[in-house]
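below is the structure, and that's it, no one-letter string:
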């Protein structure tokens, strides 16, 4: 087995709020959301191949190799750049699928940024983000690596600096279908647009939460349990729910009480992703 020559994190994200403004003609939804990263995530290792093959050596249950966003990102970058190089990739997966914390999108962004360096492409962040958008609406924010107020389908990003508390994230053992939530007839789709300042002052509603709570009692239960200790919120379309704490000790204390019956983790909020901090230290 070849030795990895580059190992990079793929951090989780939270949606600190999520407002849905309307449905577009193409079926996508106009939204406003505030992204923040967590110092917690998957880990990818890369080793360059000379034969042009893209090989992900970690199997993900129910996700065929060629359908994995990591493989799709690598092949798309290879095709668009004209690179003759390939790559071996290993994934250490800790982020849940269907959790609303960006696991697949983050893995794809880490792949794009990692291969940009390994294949010596010298693509700009703008170009990588535009390529990432074709893979998923959340990929660009991971490519750029800065907390941001997002508009459009999530691709129009304005850097922001919300507070960076400690979070307890609970992971109900259910995978929520984003498409199912966004197609629900009871989903709120007419929230008036806001400026970012009211968000930072506490306008933190998630328009998807009522629909997810109604469809997934496991998520509703997690929100109710965490809500006894702090304001509990849904991230994205779930299934993960989170609450902020002023310090790690307090987050750990509540985690110890709740994770006997629920899976969860404690992580620090960060306005610069740990992926970008790692890249800055390396290059």
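Received, thanks. Please read all numbers here as calculations on a predicted model, not as lab measurements.

use CA for all of it now, contacts and neighbours both
Noted.

the helices in this structure, which residues?
Here the chain has its helices, by DSSP state H, at 69-81, 103-118, 125-133, 139-144, 178-182, 196-200, 209-215, 217-226, 248-258, 274-282.

what's the second one in contact with?
Right, the one you point to is helix 103-118. 6, 8-12, 41-42, 44, 46, 48, 69-70, 73-74, 77, 95-97, 122-123, 128, 132, 135-136, 138-140, 142-143, 275 (CA atoms under 8 Å, 6 or more residues apart in numbering).

try 6 Å
10, 69, 70, 73, 95, 138, 139, 142, 143 (CA atoms under 6 Å, 6 or more residues apart in numbering).

going by distance to residue 149, which of these wins?
For the contacts of helix 103-118, the closest approach to residue 149 (CA to CA) belongs to residue 138, at 12.2 Å.

identify the residue spatially nearest to the closest one, adjacent ones excluded.
Take residue 138 and drop its neighbours on the chain: the residue closest to it by CA to CA, 6 or more residues apart in numbering is residue 105, 6.0 Å away.

swap in residue 72?
Residue 72 sits nearest to residue 66 (CA to CA, 6+ apart), 6.8 Å away.

do residue 108 as well
residue 70 (4.8 Å).

count the neighbours of the one you found for me.
Using other CA atoms under 10 Å, residue 70 has 27 other residues around it.

repeat that for residue 4.
Neighbours of residue 4 (other CA under 10 Å): 15.

check which residues of stretch 223-232 are buried.
Neighbour counts over stretch 223-232 (16 or more other CA atoms under 10 Å) mark 223, 225, 226, 230, 232 as buried.

check it against this one:
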């Protein structure tokens, strides 16, 4: 971090994996009730924030297919700016936001949500807004159910629509992740008549006591996604030859846990050329938590 009073550079927005994802029911408002374990990994986008001399909030990096006005980064920044105004009576200075974008859209790795969470954490620091972690989580929830997890900032057993979080331990391992080259729209998966919505509830000790937690449970969304998007099914089948392979989130990325970086490299060397693939290590904590601990 540099120029703390005017800028925050190199703020990570790490990806997440859903080690399992069960759909347990559906609320009257249409939202699905879920259980999952979110795992942060050390692969993600990088954001840079620089104060302006006015109050405008601008994303100065072009992202094809993502208009600035609808980007979760700008929407999150506006929410926090409005909250600071409400609390202090003064509108904080505007910000230029740059993003080094590597996480795929529609990949199930939480790219947009992680970017929004990093924006809330960074601007809370840059503006000296003083919101607590819990207040930032509540502020981000209306924008996306995954955003509170990234602010929570550690491996979490999640319930409800994904916002009820408890810290949980998971293996210290590496992951091989394949991007099958398709963007899976979340609404199409959750809206499918073929989606299983009655998986029995589990509890946090069921996950914690499992001898190989990376293989616990299943992803209820995978069956729907693999039928609608054959490249996802192909990636699951291929990676399954090297371990327990499954889709993360509503897709499209597919992952498998391996014990060491060398194991990950060995699998990556064999990945067919039509796919983008990468390795990542499990993270115990969001990289910004330690840097901003005095403010969160």
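Sure, I can see it. All of these numbers come straight from a predicted model, not from anything done at the bench.

any idea what the TM-score is?
Between these two chains, after superposing, the TM-score reads 0.96 (TM-score structural alignment, normalised by the length of the first structure); 282 aligned residues with a CA RMSD of 1.7 Å.

ok, back up a step: counterpart of the residue nearest to residue 72 of the first structure in the second structure?
In the second structure, the residue matched to residue 66 of the first structure (TM-score structural alignment) is residue 69.

the first structure: which residue goes with residue 280 of the second structure?
Using TM-score structural alignment, the equivalent of residue 280 of the second structure in the first structure is residue 267.

isn't that match up against residue 167?
Yes: between residue 267 of the first structure and residue 167 there is a contact under CA atoms under 6 Å: 5.4 Å.

neighbour count winner among those two?
residue 167 (25 against 20).

what's the distance between the closest residue to the more buried one other than its chain neighbours and residue 231 of the first structure?
Distance criterion CA to CA, 6+ apart; nearest residue to residue 167 of the first structure, sequence neighbours excluded, is residue 244 at 4.5 Å. To residue 231 of the first structure, residue 244 of the first structure is 7 Å away according to CA to CA, to the nearest Å.

also residue 199 of the first structure?
Counting by CA to CA, the gap from residue 199 of the first structure to residue 231 of the first structure is 15 Å.

which residue is nearest the middle of the first structure?
The centre of the first structure sits closest to residue 102, judged by CA atoms, centre = their mean, with a distance of 2.0 Å.

show me the contacts for that one.
Contacts for residue 102 of the first structure were tallied using CA under 6 Å, 6+ apart; they are 12, 13.

aligned to it, what sits in the second structure?
Residue pairing (TM-score structural alignment): residue 102 of the first structure is matched to residue 110 of the second structure.

rewinding a little: distance of the residue nearest to the centre of the first structure from residue 202 of the first structure?
Noted for residue 102 of the first structure: a distance of 23 Å to residue 202 of the first structure, by CA to CA.

again, but for residue 103 of the first structure
26 Å.

the more surrounded of the two?
More neighbours surround residue 103 than the other of residue 103 of the first structure and residue 202, with 23 against 10 (other CA under 10 Å).

need the longest strand for the first structure.
strand 29-49 (DSSP state E).

in the second structure, which residue range corresponds to that strand?
Mapping strand 29-49 of the first structure onto the second structure (TM-score structural alignment) gives residues 32-52.

turn the contacts of helix 103-118 of the first structure into CSV, columns for distance to residue 27 of the first structure.
Output for the contacts of helix 103-118 of the first structure, formatted as CSV (distance: CA to CA, whole Å):
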residue, distance to residue 27 of the first structure
10, 29
69, 22
70, 25
73, 23
95, 28
138, 17
139, 19
142, 24
143, 25
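
which among the residues you listed end up buried?
The neighbour-count criterion (16+ other CA under 10 Å) marks 10, 69, 70, 73, 95, 138, 139, 142, 143 among those as buried.

can you report how many residues lie near residue 156 of the first structure?
Residues lying near residue 156 of the first structure (other CA under 10 Å) number 14.

check the alignment and tell me where it lands in the second structure.
Using TM-score structural alignment, residue 156 of the first structure pairs with residue 164 in the second structure.

who are the neighbours in contact with the residue lying closest to its match once chain neighbours are set aside?
Excluding its sequence neighbours, the residue lying closest to residue 164 of the second structure (CA to CA, 6+ apart) is residue 158, at 5.4 Å. By CA under 6 Å, 6+ apart, the contact set of residue 158 of the second structure is 35, 36, 37, 164, 165.
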